[in-house]
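Participant: for reference, the sequence and a predicted model appear below.
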Amino acid sequence: MSDLILTGGHLVDPSQNIDGPRDLLIRDGRIAAIEQPGLLKGEHTMDITGQTIAPGFVDVHVHLREPGQTYKETIATGTNAAAAGGFTTVVAMPNTVPVNDTVASLDWMLQPARNARVNLLAMPAATMGSMGALLSNFEALAKAGAVGFTDDGKPILEDPIMREALLTAGRLGLPVSQHAEDTRLTGGCSMNAGPVAFRLGLRGMTVEAESKIVERDIRLIEDIWKKDGVRAHLHVQHVSTAKALEAIRRAKADGHTVTCEAAPHHFTLTDEAIGDFNTHAKMNPPLRSELDRQAVIAALLDGTVDCIATDHAPHAAHEKEVEFERAPNGITGLETALGLALRVLVREYGMPLSRAVALLSTHPAALIHQKDRGTLRVGAPADLVLFEATQEWTYETAKTLSKSKNSPFDQAPMLGRITQTLIAGKTVYGR
């Protein structure tokens, strides 16, 4: 079928400021036309009355565990979960075994043999082995398809190395994506510093451990602009504290290229969710206080936060079924992102649906310079998601398409059920 018309839907495309009833024509895997209802004619139509049509979601921060830890996840299973969550493009982090830090490892990951269900991109390691000492070959990796560079869970602590990374990536027009944690301040810590940690007898990570790295990195890009004339792009991963967000807000106001992402768990939960040592609520950055949760929500509403990213981090059951301090950090998140964003941000805090869609699609696509993603413009690939925006449902980890089930949201209420995900006009997920 070369032509398909989607009729009766409500189309939301922030890239074109469209938010209303529209019919959409898909031809040969691309968007061919968008018209007012009833104007498009064709033999093959699909009635999607009651559903929202949006650009396929883009996640700039996922862990797919392949190679090296395929007992947790594979590229195939992780991207199946992505499709179920409405994501049509995901960016894999480099903390695989071995670390993705060379052109050869990047090429291997992106090969069709990996059976990715959605568009797969990657940010290779900024330093060799993510050890924070010697930069990887940014230029060669960029030519091979890298959309940025990151050491992910291992922050680049040494000022000269981080400066070199920002400068080199800036000259290539690509971001350095930083996990903002001063690990010199968090040794032996397993959750947020505060009353809950005190009650549980656990060492806590202070908000300063995050904010100090953000502030340091901003000083570095300011210095690079003054001394080298290069607009380095700093991207702050999963920002979780009011103090770090305020530094980012100031940097944006000063005209610096600083972007950041927020994870759904940080705008939904606080450290109270840990309860009596629930390891499914253990992640890094940790769940914070209600004050910090509200700060993340405010930053999502006012535009300080550029996109929502899941930090999908699958772990096997036996790895989480241990003492809290020994359990690995991370939760799955691809299949709950839309449901939490609509429930918390749209329903509870009044965010316009179009803004939520932008945070999940248009904005992250722009952040990694994917001009044909996160949009339903005529000529773009027909990567799109259909969902029932007002449909309430309950998430069940037993039904996840991920290989792992480490989510704190089992049996949690959600809003907005995905009905279909299409890539190049072909259904990759459907109810």
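Facilitator: The structure has been received and is ready for your questions.
Participant: C-alpha only now, for contacts and for neighbours.
Facilitator: Fine.
Participant: packing partners for the lengthiest helix in the chain?
Facilitator: Assignment by DSSP state H gives helix 207-228 as the longest helix of the chain. Applying 3 or more CA pairs under 8 Å, 6 or more residues apart in numbering; DSSP states H and E, one finds that helix 207-228 contacts helix 159-172, strand 233-236, helix 242-253.
Participant: please name the residues that touch the residue nearest in space to the middle of the chain.
Facilitator: Geometric centre of the chain, nearest residue: Ala309, 2.0 Å, by CA atoms, centre = their mean. By CA atoms under 8 Å, 6 or more residues apart in numbering, the contact list for Ala309 reads Asp59, Val60, His61, Val62, His238, Glu261, Ala262, Ala263, Pro264, Leu360.
Participant: which secondary structure element contains the closest residue in space to Val60 that isn't next to it in sequence?
Facilitator: Closest residue to Val60 apart from its sequence neighbours, by CA to CA, 6 or more residues apart in numbering: Val91 at 4.8 Å. Assigned by DSSP states H and E, Val91 belongs to strand 87-92.
Participant: following element in sequence after that strand, please.
Facilitator: Next element after strand 87-92 (DSSP H and E): helix 103-110.
Participant: mind giving me the packing neighbours of whichever helix or strand comes after that next one?
Facilitator: Downstream of helix 103-110, the next assigned helix or strand under DSSP H and E is strand 119-122. For strand 119-122, the elements it packs on are strand 87-92, helix 103-110, judged by 3+ CA pairs under 8 Å, 6+ apart.
Participant: run the last query once more with 10 Å
Facilitator: With contacts taken as 3 or more CA pairs under 10 Å, 6 or more residues apart in numbering; DSSP states H and E, strand 119-122 sits against strand 57-62, helix 75-84, strand 87-92, helix 103-110.
Participant: what are the boundaries of the helices in this structure?
Facilitator: Under DSSP H, the chain gives helices at 75-84, 103-110, 138-143, 159-172, 195-200, 207-228, 242-253, 264-268, 290-302, 317-320, 337-340, 353-360, 362-367.
Participant: what residues does the fifth one touch?
Facilitator: Yep, that's helix 195-200 we're talking about. Residues outside helix 195-200 that contact it (CA atoms under 10 Å, 6 or more residues apart in numbering): 189-192, 201-205, 270-277, 288-289.
Participant: of those, which belong to strands?
Facilitator: When the contacts of helix 195-200 are checked against strands (DSSP state E), the matches are Met191, Asn192, Gly204, Met205.
Participant: against that first model, consider the following:
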Amino acid sequence: MSLLIRNASIIKNDQKTQLVDIYIVDKKIAEIAENIKKTADNVIDAEGQLVTPGLIDVHVHLREPGYEYKETIESGTKAAARGGFTTICAMPNVNPEPDTVEHLNRILAVISKEASVKVRQYVPITKGLTSEELTDQKALLDAGAFAFTNDGVGVQTAGTMYKAMQQAALLRTTIVAHTEDDSLLFDGGVMHEGKRNKELGLPGMLQLTESTQIARDVLLAEATGAHYHICHVSSKESVRVIRDAKKAGINVTAEVSPHHLLLCEDDIPGDTSQYKMNPPLRGKDDQTALLEGLVDGTIDIIATDHAPHSDEEKNGSMIDSPFGIVGSETAFSLLYTYLVKTGKLSLSKLIDSLTASPAKIFGFEEGDLEVGAPADIACFDLTSDIEIRKEDFQSKASNTPFLGWKVKGSTVFTVVDGQVIYQEESK
């Protein structure tokens, strides 16, 4: 099978080049040039709009098995495709957790059948996502696991994390951490411990729950030689610890989520669960530090932490609702509109943070738009204005504070292995 994309505008050194054509044969990019004179089984005209490598998201929740009323592998991957993502990495806090080869194989079988984008499956660091018995890392890797994380909870015991990192270093795999020290969680916190939670009369969550566990873990990573990746960094203190760790030569990488770059506690209008996520929206100075960290390379990549919930679950107070918001379908357009268009972030840095950098960190062959690379491609409309609307979502969920926001950068089409898997309806 072959595909010819005509009139694609691509980025080189932060500048859109002249229009090029992209010729794809047998799932690979075969040629990138002006006015390619070849026939193809399928021809699609990009009409001068931005074409990038397919986006990569190393942090999504697909909810299957166990929570299919929130999301499924089918609906979650369709949502990813609509957002321009062609590779996603699915978290293991499902039921049952893929903490055995048997449980992992069941999930991989559904992915093989139902997924419309490439899905790499995380497995737990410990059985049952507790802080006690380690999973069999080698057996799980041999069965097709991607990396190890207890996302949703922090590993509470330093000894457990140390042993997990020892094994990960031997097997050349990655420990990916949701950092949260439960001993620093008080009174059922639901949002950042700052000024806004006091104004709303809601229990807060100290930033120390995150930064102190990062400080512990980077020293464990140094001692073991493991690659340690930190999920959804949210505080300025965490950025400082990561920056110092990198200066010390420790093999640590980190991600930031779009909502932490775009919002802070000041933006929370009231006691509404659409603004409840973990880690929470923190102070304005934290938001500033996150952007600075992304720009200077302290934070390596952007990941959505796409966390779908039902309308019923996210239709009330923060006290009674689960943590998390969706992000697969809105990440690129929000970041382009409110960071790139405002001059806070370059377009090339945004694209790199969503493509080449995650690919390099985790050893993916995807992430580049070049001859010989996998034909995973996204096209974005940087000129037309759209409104983020619930009824347009491919996800089963719409729990996000960004409904109603006006954006540019909607996805025109998405290609995986040379096949068009998503195409925007005509406006």
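Facilitator: That came through, no problem. Everything quoted here is computed from the prediction, not taken from an experiment.
Participant: hang on, the earlier thing: and the residue nearest to Val60 of the first structure, what is it in contact with?
Facilitator: Val91 of the first structure sits in contact with 58-64, 119-124, 146-148, 309, 368, where contact means CA under 10 Å, 6+ apart.
Participant: counterpart of it in the second structure?
Facilitator: In the second structure, Val91 of the first structure lines up with Cys89, judged by TM-score structural alignment.
Participant: residue in the first structure paired with Thr39 of the second structure?
Facilitator: In the first structure, the residue paired with Thr39 of the second structure is Glu43, using TM-score structural alignment.
Participant: and the gap between that match and Ile5 of the first structure?
Facilitator: 8 Å (CA to CA, to the nearest Å).
Participant: over to Gly170 of the first structure?
Facilitator: Distance, Gly170 of the first structure to Ile5 of the first structure, using CA to CA: 42 Å.
Participant: returning to that earlier point: export the helices of the first structure to JSON lines and append columns for distance to Arg30 of the first structure.
Facilitator: What follows is the helices of the first structure, written out as JSON lines (distance: least, CA to CA, whole Å):
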{"stretch": "helix 75-84", "distance to Arg30 of the first structure": "18"}
{"stretch": "helix 103-110", "distance to Arg30 of the first structure": "22"}
{"stretch": "helix 138-143", "distance to Arg30 of the first structure": "26"}
{"stretch": "helix 159-172", "distance to Arg30 of the first structure": "29"}
{"stretch": "helix 195-200", "distance to Arg30 of the first structure": "51"}
{"stretch": "helix 207-228", "distance to Arg30 of the first structure": "39"}
{"stretch": "helix 242-253", "distance to Arg30 of the first structure": "35"}
{"stretch": "helix 264-268", "distance to Arg30 of the first structure": "30"}
{"stretch": "helix 290-302", "distance to Arg30 of the first structure": "31"}
{"stretch": "helix 317-320", "distance to Arg30 of the first structure": "41"}
{"stretch": "helix 337-340", "distance to Arg30 of the first structure": "24"}
{"stretch": "helix 353-360", "distance to Arg30 of the first structure": "20"}
{"stretch": "helix 362-367", "distance to Arg30 of the first structure": "17"}
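Participant: I'd like these as a markdown table, with distance to Ala180 of the first structure and mean neighbour count appended.
Facilitator: What follows is these, written out as a markdown table (distance: least, CA to CA, whole Å; neighbours: other CA atoms under 10 Å):
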| stretch | distance to Ala180 of the first structure | mean neighbour count |
| --- | --- | --- |
| helix 75-84 | 25 | 26 |
| helix 103-110 | 24 | 17 |
| helix 138-143 | 21 | 17 |
| helix 159-172 | 12 | 19 |
| helix 195-200 | 21 | 14 |
| helix 207-228 | 5 | 19 |
| helix 242-253 | 9 | 19 |
| helix 264-268 | 15 | 24 |
| helix 290-302 | 15 | 19 |
| helix 317-320 | 24 | 14 |
| helix 337-340 | 22 | 25 |
| helix 353-360 | 21 | 23 |
| helix 362-367 | 18 | 24 |
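Participant: and the ones you listed: which comes nearest Gly132 of the first structure?
Facilitator: Counting by CA to CA, Gly132 of the first structure lies closest to helix 159-172 out of those; the figure is 7.1 Å.
Participant: give me the helices and strands touching the closest one, please.
Facilitator: So helix 159-172 of the first structure, by 3+ CA pairs under 10 Å, 6+ apart, packs with helix 138-143, strand 149-152, strand 175-178, helix 207-228, strand 233-236.
Participant: with the second structure superposed, average distance for the first one?
Facilitator: On superposition with the second structure, the mean distance recorded for helix 138-143 of the first structure (mean CA distance after the TM-score superposition for the first structure) is 1.0 Å.
Participant: equivalent analysis for the last one, please.
Facilitator: Superposing on the second structure and averaging over aligned pairs (mean CA distance after the TM-score superposition for the first structure), strand 233-236 of the first structure comes out at 0.7 Å.
Participant: which non-adjacent residue is nearest the equivalent of Pro285 of the first structure over in the second structure?
Facilitator: By TM-score structural alignment, Pro285 of the first structure lines up with Pro279 in the second structure. Closest residue to Pro279 of the second structure apart from its sequence neighbours, by CA to CA, 6+ apart: Ser234 at 6.4 Å.
Participant: trace that neighbour over to the first structure, please.
Facilitator: The pairwise alignment with the first structure assigns Ser234 of the second structure to Ser240, based on TM-score structural alignment.
Participant: burial check on that match, number of neighbours?
Facilitator: By other CA atoms under 10 Å, the residues close to Ser240 of the first structure number 28.
Participant: so how far is Ile331 of the first structure from it?
Facilitator: 15 Å.
Participant: mind listing what Ile125 of the second structure touches?
Facilitator: By CA under 10 Å, 6+ apart, the contact set of Ile125 of the second structure is 92, 99, 131-137, 147-151, 155, 160-161, 164-165, 168, 175-177.
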